[in-house]
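In: next come a sequence and a model predicted from it.
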Amino acid sequence: MQVDQALVLDQVTKKYGDFTAVDALSFAVRTGEVFGFLGGNGAGKTTSLRMVLDIIRPTAGSISVLGRAPGRENAPFLGFLPEERGLYRTMSAIDTIVYFGRLKGMTAGDARTEGLALLDRFGLSANVKSTVDKLSKGMAQKVQLATAVVNSPRLLILDEPFSGLDPVNQGLLEDEIRRASAKGATVVFSTHVMQHAERLCDRLLLLARGAKKFEGNLDEARALLPARLTVTSRQSLAGVAGVADCTPQGEGDAGWQDWAITLRPGASSGDLLEHCSATGIALRRFEERRASLHDVFLHMVGTEEPVK
């Protein structure tokens, strides 16, 4: 069954005694999109994903996974890579993948065929029969990733998937996320590393202390902050419509001065450039600094700082 929304949380709350880990959280993930679930450590990301997977139950609210309630019957359609990695150390790489494939309803033959193809793609064709305890940490992480995608899931959930990966394996994981999305899967991944989200996400959610602070795409997130420009001109642009602040930078050079400009909310750099052209203000430099997702996070969340 195809649904327009692969995942929906509606006013989901999880309490542990007097502590609220997730606070009335509502959001929807569209079918086929890559959705970033972003927040600092302790923001409630893992708790939320565990409720989606029916590992724990919400205190209040409802969850829809591929049009159904969370539960074991969703296993054939889901892939999950937990933050806390763990495999059976005495089981071979291929047997590990087959085992997880069988748990998701695959036949042993189909799971082995797909598992061998994954190991080959991950550069582990020479380690098919190696036991997990004989693999390096990076190799074992690749095997764990293979267990998450062996069934070509319709909904792939990755909890802090980049944690502990070296740059090469981070790139491999990003490629796998793009590959799964290209095949039609919906991908939800949590992270506190903003750069991965900037490169991968169609939309994202910012979470802090269990509560949603923002949901939308990257451009919408950046629009939450005023535009900042570096302009080199012979005169200050303070007082020009749309300019909130114009501060000189450095000593200047032969009459030219660098200015750090902050625009007012809703003002555009294009309008300012048009004004300079129409009024004859000479410019030698006009650069806009787009807000990063890290900037937005700090603006929305404050001291709960993520990793850049």
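Out: Yep, it's here. Numbers count the residues shown, from 1 in each chain.

In: CA atoms for contacts and neighbours, from now on please.
Out: Will do.

In: any idea how far residue 10 is from residue 212?
Out: According to CA to CA, to the nearest Å, residue 212 stands 12 Å off from residue 10.

In: okay, and the common contacts of the two?
Out: Counting by CA atoms under 8 Å, 6 or more residues apart in numbering, the contacts common to residue 212 and residue 10 are 25, 26.

In: could you find the closest non-adjacent residue to residue 98?
Out: residue 111 (5.0 Å; CA to CA, 6 or more residues apart in numbering).

In: equivalent analysis for residue 145, please.
Out: Per CA to CA, 6+ apart, closest to residue 145 is residue 81, 6.5 Å.

In: is it true that the one you found touches residue 146?
Out: No - the pair residue 81 / residue 146 is not scored as a contact, 9.3 Å apart, by CA atoms under 8 Å.

In: tell me which of these two has more neighbours.
Out: Just comparing residue 81 and residue 146: by other CA atoms under 10 Å the higher neighbour count belongs to residue 146, 29 against 21.

In: doesn't that one belong to a helix?
Out: Yes - Residue 146 forms part of a helix when assessed by DSSP: H, G, I helix; E, B strand; the rest coil.

In: got a list of what it touches?
Out: Applying CA under 8 Å, 6+ apart, the residues near residue 146 are 97, 115, 118, 119.

In: how about residue 305?
Out: Residue 305 touches 40, 297, 298, counting by CA under 8 Å, 6+ apart.

In: among these, name the buried ones.
Out: Neighbour counting by 16 or more other CA atoms under 10 Å classes 40, 297 among these as buried.

In: helix, strand, or coil at residue 180?
Out: Following three-state DSSP, we place residue 180 in the helix state.

In: of residue 212 and residue 10, which one has the most company?
Out: In terms of neighbours (other CA under 10 Å), residue 212 is the more surrounded of residue 212 and residue 10; the figures are 20 against 15.

In: structure B:
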Amino acid sequence: MGLPPLVMSHVTKRFGAFTAVSDLSLDVPEGAIIGFLGPNGAGKSTSLRMALGVMQPDSGSVSLFGRPPEIATLKRVGFLPEERGLYKKMTTRATIEHFARLKGLSARDARARAIELLDMSGLSEFKTTRISKLSKGMAQKVQILSTLAHRPDFLILDEPFSGLDPVNQQVLEDLIRAEHDRGATILFSTHVMEHAERLCDRIVMMARGRKVFDGTLDEAFNALGQGARIAVSEGFDLAAALAPKGFEAHRAPDKGPGDAWRISLRPGTGAQDALRAAIEAGAPIVGFAPEEARLRDVFVSLVGEADAAALIESTGEGAIA
């Protein structure tokens, strides 16, 4: 094993009186796929900019492959920024060639790589099309391909799924897996946690500039524990009704009829036990489901409903699925 692609140690970044990132330590081992998760404004993009040396931390340290972010180490990195930007008058092939040349490929190798990537992604018929003539989703695919053009050892992708339709989101997931199979280490930020569930070895959760979780998916789900979902008629306090029976209930921002509650299950109890207790307590039940652990539920349990609501708002969705 080589040096870790990224180590951030007790990093803090302030903008005036506002602390965007507070005391963040992050270790990205070689060969990992790590999801960097949290709502918009949690500090993810600022953290990634510090990782690349675009911003300097006010305190703490950053190293890429054992050295400070500098030209030599940055050539081993492929970075997709959250703010997309391509030269609109360039063709798709010329765009990918340009970014490959910036990372050190020869003109011949850059052109061959551009053609390879366009063929692989189904964009070969658009190789001479100007960026300005592409749809937003197609232009984003070109920017992603430009990030991969030099076969980087370490990929940092800031909200890579943003703006892609479901079909192209799946294409990107497949591309991330292919890059990982090639040997690349991958760190990607997202506020859509389902992508992390499908792709990641490990997840790091951020809220209000602070790291609130760092571990494997199994560790995240174990932190949540087992649960059940019960919806009751609006206005019924299920938490108060179940407390005497030994069950803890918290409001869940699910869509649907009535008020949704998540019931935490004690060791040795199951979802049916919670349902039975609710019936015995006279709860006006309008919905019930045993819970399948989801990363969004882990996030709610770690940061509370206010930050969970921010996550839901940033996804543009009305519910935690």
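Out: Done, it's in. Since the model is a prediction, treat every value here as computed from it, not as a measurement.

In: rewinding a little: in helices only, show me the contacts of residue 305 of structure 1.
Out: Among the contacts of residue 305 of structure 1, DSSP state H puts 297, 298 in helices.

In: nearest residue to residue 291 of structure 1 other than its sequence neighbours?
Out: Among residues not flanking residue 291 of structure 1 along the chain, residue 222 sits closest, at 5.5 Å (CA to CA, 6+ apart).

In: thought the one you found was touching residue 289?
Out: No - between residue 222 of structure 1 and residue 289 there is no contact, the gap being 10.7 Å when judged by CA under 8 Å.

In: the two - which one has more neighbours?
Out: residue 222 (18 against 9).

In: which residues sit in contact with the more buried one?
Out: Contacts of residue 222 of structure 1 (CA under 8 Å, 6+ apart): 290, 291, 292, 293, 296.

In: how close does the spatially most central residue of structure 2 get to residue 118 of structure 2?
Out: Centroid-nearest residue in structure 2, with CA atoms, centre = their mean: residue 190, separated by 2.6 Å. Distance, residue 190 of structure 2 to residue 118 of structure 2, by CA to CA: 25 Å.

In: where exactly do the helices run in structure 1?
Out: Under DSSP H, structure 1 gives helices at 45-52, 93-103, 108-121, 137-149, 167-182, 194-200, 218-222, 269-279, 293-301.

In: I'd guessed the residue nearest to residue 98 of structure 1 sits against residue 94; true?
Out: No - assessed by CA under 8 Å, residue 111 of structure 1 is found out of contact with residue 94, at 9.1 Å.

In: and the counterpart of residue 25 of structure 1 in structure 2, how many residues sit next to it?
Out: In structure 2, the residue paired with residue 25 of structure 1 is residue 24, using TM-score structural alignment. By other CA under 10 Å, 20 other residues sit near residue 24 of structure 2.

In: and if you look at residue 110 of structure 2?
Out: Per other CA under 10 Å, the neighbour tally for residue 110 of structure 2 reads 24.

In: got it, and residue 84 of structure 2?
Out: A count of nearby residues for residue 84 of structure 2, using other CA under 10 Å, gives 11.

In: same question for residue 2 of structure 1.
Out: Neighbours of residue 2 of structure 1 using other CA under 10 Å come to 9.

In: tell me the spatial nearest neighbour of it, not counting adjacent residues.
Out: residue 66 (7.7 Å).

In: and the one you found, what's its match in structure 2?
Out: By TM-score structural alignment, residue 66 of structure 1 lines up with residue 65 in structure 2.

In: could you report the distance from its match to residue 173 of structure 2?
Out: Distance, residue 65 of structure 2 to residue 173 of structure 2, by CA to CA: 25 Å.

In: neighbour count for those two, which is higher?
Out: Between residue 65 of structure 2 and residue 173, counting by other CA under 10 Å, residue 65 is the more crowded of the two (21 against 17).

In: contacts only, for that one.
Out: Residue 65 of structure 2 neighbours (CA under 8 Å, 6+ apart): 3, 4, 5, 6, 73.

In: show only the entries of the residues you listed found in strands.
Out: residue 6 (DSSP state E).

In: which of the contacts of residue 65 of structure 2 sits closest to residue 154 of structure 2?
Out: The shortest approach to residue 154 of structure 2 among the contacts of residue 65 of structure 2 belongs to residue 5, at 6.6 Å (CA to CA).

In: just give the nearest non-adjacent residue to the closest one, would you?
Out: Leaving aside its sequence neighbours, residue 5 of structure 2 sits nearest to residue 65 (CA to CA, 6+ apart; 4.5 Å).

In: what of residue 291 of structure 2?
Out: In space, residue 291 of structure 2 is closest to residue 228, 4.6 Å off (CA to CA, 6+ apart).
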